[in-house]
Every structure is written in structure tokens, then in C-alpha cells.
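K.L.:
Pasting a predicted model and its sequence here:
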Amino acid sequence: MTQRSYFLDHALLPGGWRRDVRLTTDAGRIASLQADASAEGATRLSGFALPGMPNLHSHAFQRGMAGLAERRGPANDSFWTWREVMYRFNGNLTPDDLEAIAAYAYLEMLEGGFTSVAEFHYLHHAIDGTPFADLGEMSGRILAAAKTVGIGVTLLPVFYNYSGFGGLAPVDGQRRFINAPDRYLQLVARAGELAKGQEGAIVGMAPHSLRAVTPETLTEIVRGGPGGPVHIHIAEQMKEVNDCIAWSGKRPVRWLLDNQRVDQRWCLVHATHLTDDEVADMAASGAVAGLCPLTEANLGDGIFRGTDYIAAHGIYGIGSDSNVEIDAAGELKMLEYSQRLGLRGRNLMTSKEGESTGRRLVDDALEGGAQAMGQNLGVLDVGARADFIVLDGDHPDVVAADGDRALDAWIFCGGRAMVKHVVAGGEAVVAEGRHAKRDAILDRYRKTLARVLSA
């Protein structure tokens, strides 16, 4: 990986927007930054440059089932009926299939403004549930897909041991996910070996949810793991909340906060249904709220208590989750719009009069996303991973705009169509809105889906 220099007309640096910024990269990191600089010898990327958005929650294989669950089911059609469609879809995926689908999902992330992804990966075993000879076979395919497209990755092998609170036996649709604690820790170790030497790749761990573990197995894997990020689904659905109360007498977030040392390492994904005390204590813990507004809307989860959470100084980031739609700006817009719909107000995810809502959403999601990824990224600063996007400065919605208004236009007007250039790990991977490897990756994805969906 060679040293590269880029010249940026407008760039969002830690101290704010600056003009004529020369950014030099080395080994995938930002080596130097200079404002009011000369463009001589640098690649000029015109427009508004900002740090690439971390995607803190993805199930890459679910990109292949986008649109398959949009037919009316039973009268109580819900997340739980959607889950049955997901089980059927993943039941026939081979390692080659997973890699092809993940590569296309990651390509779309880069084109949509995400430059790194936390992959919440639970499709571990062969079709019949038997572990592969290499326990990390499927983890390796996720890493290979990320490397192919050039996206940074925090790989989170998922611990899934049971089907419900109190240690209920797994169901057949979960056969490819299941590991006992000892085998799971072996899987995490193997994933770590596979990630070594891949720029922008680290490994954390992810207990799937409180319903998929027991108190004993959760403690065993958290204590036995290698350190780094810990992500968990929690309080996404009211059925989960009610089942947790029936099992333990406590709501999921309350139980977790009372029984684990939840701190800055943790990302609590969704956390949709919270009490006042849970909002305050979760914010005080330093954990990240992992919000996936497009998927949460698609599944009918509910509305996160965003205004209360930011008032309590809580940290959050965004993720694409089911990948039914992959658009960094779209996630931020849905987050703000959900608050507007629920509270019947405007510009609610910021509390300062006169502040750009787009800027506040971007700043907050960059900070929380970077923390959840467990990597030095989400900021244009020396030493950070060289990830940034450039918004089209010629787009009609940014006529005579300053930087913050460009962010407002990106989130609330132009969306992913405004993402003109993307640099990830120092490499220019998207130019004029198109990934350099789009044709080959899309062709493989189409052939994979044609076979999988006709099986």
C-alpha cells in the first residue's frame, strides 16, 4: 500500500470545516493534514469531504433476501414471522454464496457513504448444522468479501446457544448458528487468526441476545473472549421485553445493566423499548446505542427514545442491519423523522437553537460508530484510518452552500446519490458514485441469487 495525497475543496476536520485541505495517507492511515494548502501533485476530489460513516450493525447475508418478506402474512404479521422467512433463506447458502452476497452488500455500503462495517455474523456452520472442518470458514468469507471491496470490518462472531429465555432448546432454523461456549471461543480465536494482516480488520464478539444465552454462558464467553467490542441485540421487540420479565422479573436492558459490566466496549443494538431509568443508566454506562432506523421501521419494531437519550448525553451510532436498504444518509434521516412522527415536532435530534440537524446527526453517529467498531476511525485526523466520502459539490441542493448545509442537503434531500467519491483505507474505491469493481461483483451476486432463489 503506497502513500497517496488528496486535495479536498472543503473538509470536515475535528475543529470544523476547512478549505483547500491536503490529506496524505500511508499504510491506510492519515499521515498528514494541511489546510489552505496547494493542490500540486495531489488527486483533487471536488465537493464536501467528511469522515466515512461507520456501519455498526450488519447481517450481510440478509441483503440477498431484501424484498422477500414484503407479502402479507398472518393477521399478526411481525418481526417473528419475518424471522421465519430469514431462516428459510439462509438454509441453503453455501460459503461461496455468503461471500458473493456480502461483497455486494459491502459495495453498496461504500457507494452509500459507509466506509467500515461491524458484521454481526451468525451463519457459522454447514447447511445441515455440522461445523466446517475449518470452524472459521464462514468468518473467512466475510473477511474476504470486505477485503475485495475495500471496506474496513469489525467482525463479530455471534454466540447463539438457545432459542428463548431460560435456555430453551434451539429450533431447526437456528441449526447453523449454534455453538456451546467452548466451541464459540475457539471460533472467535480462529476468526482473529484469519483477520491478522488484513488492514482495517479486527475481531470482537457478539452474544446474540439475552434470549439466545443463559446468564452462565453469557458470563463465560465475555470473560473468556479476547477483549474488544461486545455487541448484543436487546429490547428490540415488546415480546422480547415481556418474555424477559416473565423469566427474570426485569426488562432486558435493566437485567443486562444489573448483571454485566456494561461499559464503553458494549454496543446495545436497537434498545428500542426503554423506561426512564433505563435511558438514564444506559447513557451513563458509556455503551453505544446501535440504532438501525430503516430496518426497525421495516420490521415494525418501534421508535427509539432518541430525544431523551441525547438529553441524557447518551452515545449512539447507526447500522444497516437487515440491509433492506443501504444508505447512510437514509438511516440518519429515518432516525430524525421517527422522532418527528412520534413527538410531532421538528429538528429533534439536536437541542441547540440554530444548530444544523444534519451536522449534529453526523457528528454523533461518527463518534458512536467509531466507538462501537473499536477502531480509530470516523474522524479526519492524523493516525486515524483514512476513510472519507466526498459529497457532490455541483448537486443542485448545495448551490451556494456551506459545509453544514451540505450535510443537511445530503441527509434530508439528496441521499446516496450525492456520494460522489469514497476513499477507504487510503484507497479510492468509489468514483463518480460507482465502485471500481461494481460490474464483476454485481454479476457474481446476480448469478448467486438466481441459483439460491430457484432452489
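P.N.:
Good, I have the coordinates.

K.L.:
alpha carbons only for contacts and neighbour counts from here, please
P.N.:
Fine.

K.L.:
where along the chain do the helices fall?
P.N.:
79-90, 95-111, 137-149, 181-195, 215-224, 238-248, 252-259, 276-285, 293-299, 306-311, 328-343, 357-373, 403-409, 438-454 (DSSP state H).

K.L.:
Would you format those as CSV with mean neighbour count included?
P.N.:
Below are these laid out as CSV (neighbours: other Cα atoms under 10 Å):
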stretch, mean neighbour count
helix 79-90, 15
helix 95-111, 26
helix 137-149, 22
helix 181-195, 19
helix 215-224, 16
helix 238-248, 16
helix 252-259, 18
helix 276-285, 17
helix 293-299, 21
helix 306-311, 18
helix 328-343, 21
helix 357-373, 24
helix 403-409, 22
helix 438-454, 14
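
K.L.:
I'd like to know which of the ones you listed is closest to Gly129.
P.N.:
Of all these, helix 79-90 sits nearest to Gly129, with 11.6 Å by Cα to Cα.

K.L.:
and the gap between the residue nearest to Val422 when sequence neighbours are not counted and Met109?
P.N.:
Of all residues not flanking Val422 in the chain, Ile389 sits nearest, at 4.4 Å (Cα to Cα, 6 or more residues apart in numbering). Separation of Ile389 from Met109 (Cα to Cα, to the nearest Å) stands at 12 Å.

K.L.:
Compare the helices of the chain and give me the one nearest Leu168.
P.N.:
Minimum separation from Leu168 across the helices of the chain (Cα to Cα) falls at helix 238-248, 11.5 Å.

K.L.:
Now do that closest one and helix 79-90, the angle between them.
P.N.:
Helix 238-248 runs at 100 degrees relative to helix 79-90, counting by axes from the mean of the first three to the mean of the last three Cα atoms, to 10 degrees.

K.L.:
Just list the residues touching the residue nearest to Val422, thanks.
P.N.:
Taking Cα atoms under 8 Å, 6 or more residues apart in numbering, we find Ile389 in contact with 49-52, 113, 419-423.

K.L.:
Next up, a structure to set beside the first:
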Amino acid sequence: LYVEMLEAGFSRVGEFHYLHHDRDGKSYANLAEMAERIAAAAGETGIGLTLLPVFYAHSSFGGAAPNQGQRRFINDVDRFSRLVEKCRESVRALNQAVVGVAPHSLRAATPEELIEVTALAPDGPIHIHIAEQVKEVEDCLAWSGARPVEFLLGHAKVDKRWCLIHATHMTDAETVAMARSGAIAGLCPITEANLGDGTFAAPLFREHGGRYGVGSDSNVLIGLPDELRQLEYSQRLAHRARNVLAVAGGSTGRALFDAALDGGSVALGAGISQIAAGASADLVSLDPQNPSLAGKSGDAILDAWIFANGGKVDCVWVHGLKQVSGGRHVKREAIAERFRSVMTALSA
């Protein structure tokens, strides 16, 4: 996965990590066994890592008991607190790694647990799945009398450290309030389309200063231009308009790319998202020999990459080190062979 992300042009992953325990639901001897495997994968591939251990304790709103299928996710606050500390130890050797927390959702954490869990990351990013599907909204209303985003904004100190994943089903009032809170919208356009979840209220959110980043939830397809293209096209279909997220008179590709880079960097605690002194040297170049880019310059290159599959990623540098060359990760063959062996053994 991390090799594919780098080859697609992603230089950092926000790992929403909630597979914590063994198959029977019991903790591994090393509580951070799975987190250490994530850190090892990030270290070997060279991708930047924001590790977001997920707190998951309940199957539905109001503290409902978890079901058997969730047994590998479940922690109480005490054990989760120890896990967060272990996660910090796991990434200590990585360059510019970040650890935050991720209360999975308002379904999986009670309001009291939400307060305790978010306190474990006083300076780090906080990610939460919210308002992804209509049933979630209906269940939250039945439980609390409020919609998910409405409830969260009224019961937590939401600011720019928060990333609200999906946030698909909001009223206009919720959308404006979320934008004004400074929280980042963590959009997964391909996943949301694949699951038929709905379309984010992007124009209203942006109008009120909201920021967003893009990524994948289901990993059904790993593609940076694909996510940005799906985001814009979903808005065009919803609003029956063109160039919905563009700045008037400007390039739609540039607007999408810059907005996602800005919001994504904030959501992952990654620092400055530009080529500047003191910023991380995370760079992507496209293949200049691709015929689709012939005669193009400036923002027209971004437009071609995002909307016409024009050009392919050629090289990727993370923290100044080249990890992708000629469109292929420098360790692709060795990692792919190990992956094939493991997957073959697991499916036997």
C-alpha cells in the first residue's frame, strides 16, 4: 500500500489504525505489535507517517456493547492510553513522524470517552469519522436529539487540530459551523462514490473558509489525481455546474491541488506545505515526455494530470530522499515479492 501511495504521488500517510489485537480479540504480548508493523512499513518505504491509533469501544450510540466482529478493535480508555504511548515509542526512529489519536466515531466512543481520548493528544491531530451515512444521522438524532456534526461541535473543543472524515450529511448550519471551527474536512471522494454515501457540501464549506484534504478510506483505488477529479465531478453533478471548486478565472486543477495540499498538511500535522526554507522537501515530478503534456506549461499541466490522466508521476522525494524514480518505487520488486508470498500463504 505505501509503495503504491508513493508511486501515486502521496508523500505522507495518515494511518487510521484500529486493527490492534489478535484474531481472538486478545492483546498481543506487545500491545503495539500492529503499530510497530506500520512504523516498519513506513520506514522501509520512506513515506512520511502520521499514526492515528483508533479508539473503538462500542457498536453504536449510547455505549452499546461491541459485537464479535469488532473484537480486534476494542479498547477501554486505560489500555488505549498505554497503546498511544507505545505508538509514540514505535515511531521515534522515523523522520518527522507524528502521532495523534482517532476516536473512531460518535458510535464507537461515548461523550465521556471522547473527552478522555482527545486529551491524550494535547498537541497532535485528532481524526473522527462522522456523518458518513444517513442511518448514522438518524441513529444519532434518536440517541441525542442532535445530528452528528451538530453534537460534536456542541460537546467538544473542535479546532484546526481536528479532521472530520467524510462529514457528508450535514445541514447548511452544520456546514458553516464546521468551516468556522477550523476543522479540516477529510474527504475520500472515491470511497464515498464507491459506497454510494453521498456528496460533501464543498462550495458552502469553502465559502465560509473551510479547508479540506483528500485520501482513501477503503483503498479501493489509490490515486491522487483520481481523488481530486472525483471530488470536482461530484460537485458538478450535484450542482449542475462547471468548475465548481475553481477560483473565478483560474485553473480548477490548481485550486483543487493547492486546497488539498494545505488542508491535508494541517490534518496530518505535517507543517508547511510549500517549497520554502525549513519545510520538508517532499516533491513530486511528472514524466515530461508524456505526449499528454506536450505544449503545456504552468497550471495547464495540473489540469491535464487531474482531469485527463495526462502525465504520470515520474519521481517522488520525501524529506529530500528520492523514493520513486521512473514511476517505480526504488524497492518495488523486493516488497512486491514478499507481499505476494504472504498473501498466497494467507489464502492457502
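P.N.:
Structure received. Please read all numbers here as calculations on a predicted model, not as lab measurements.

K.L.:
Which of the contacts of Ile389 of structure 1 are retained in structure 2?
P.N.:
Mapping the contacts of Ile389 of structure 1 onto structure 2 (both residues aligned by TM-score structural alignment, their matches' Cα atoms under 8 Å) leaves 113, 419-423 still in contact.

K.L.:
Just the ones of the residues you listed in strands?
P.N.:
Counting by DSSP state E, the kept ones among the contacts of Ile389 of structure 1 place 419-423 in strands.

K.L.:
Dump those to a markdown table, plus distance to Gly224 of structure 1.
P.N.:
Converted to a markdown table, those look like this (distance: Cα to Cα, whole Å):
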| residue | distance to Gly224 of structure 1 |
| --- | --- |
| Val419 | 41 |
| Lys420 | 44 |
| His421 | 41 |
| Val422 | 38 |
| Val423 | 36 |
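
K.L.:
ok, so of these, who is nearest Ile441 of structure 1?
P.N.:
Using Cα to Cα, those come closest to Ile441 of structure 1 at Val422, 17.3 Å.

K.L.:
And the closest one, what's its match in structure 2?
P.N.:
Aligning on TM-score structural alignment places Val422 of structure 1 opposite Val316 in structure 2.

K.L.:
which ones are touching Met349 of structure 1?
P.N.:
Met349 of structure 1 makes contacts with 306-307, 310, 336, 339, 357, 360-361, as judged by Cα under 8 Å, 6+ apart.

K.L.:
Please apply the same query to Thr357 of structure 1.
P.N.:
Each residue near Thr357 of structure 1 by Cα under 8 Å, 6+ apart is listed here: 347-350, 408.

K.L.:
Tell me the one of those nearest Gly290 of structure 1?
P.N.:
Met349 (15.4 Å).

K.L.:
In structure 2, what residue corresponds to that closest one?
P.N.:
Match for Met349 of structure 1 (TM-score structural alignment): Leu245.

K.L.:
Can you find the partner of Val253 of structure 1 in structure 2?
P.N.:
Applying TM-score structural alignment, one finds that Val253 of structure 1 aligns to Val149 in structure 2.

K.L.:
wait, doesn't that match sit right on Glu174?
P.N.:
Yes: between Val149 of structure 2 and Glu174 a contact is recorded at 6.4 Å, counting by Cα atoms under 8 Å.

K.L.:
re earlier: identify the residues contacting the match of Val253 of structure 1.
P.N.:
By Cα under 8 Å, 6+ apart, the contact set of Val149 of structure 2 is 130-131, 167, 170, 174, 178.

K.L.:
how about Val382 of structure 1, what does it touch?
P.N.:
Applying Cα under 8 Å, 6+ apart, we find Val382 of structure 1 in contact with 29-33.

K.L.:
and which of those is nearest Gln174 of structure 1?
P.N.:
Lowest distance from Gln174 of structure 1 to the contacts of Val382 of structure 1 (Cα to Cα) belongs to Arg29, with 39.4 Å.

K.L.:
can I assume that closest one is in contact with Arg385?
P.N.:
Yes: counting by Cα under 8 Å, Arg385 is a contact partner of Arg29 of structure 1 at 4.4 Å.

K.L.:
Give me the more crowded residue out of the two.
P.N.:
More neighbours surround Arg385 than the other of Arg29 of structure 1 and Arg385, with 30 against 24 (other Cα atoms under 10 Å).

K.L.:
In structure 2, what sits opposite the more buried one in the alignment?
P.N.:
In structure 2, the residue matched to Arg385 of structure 1 (TM-score structural alignment) is Ser280.

K.L.:
No further queries at this time; thank you.
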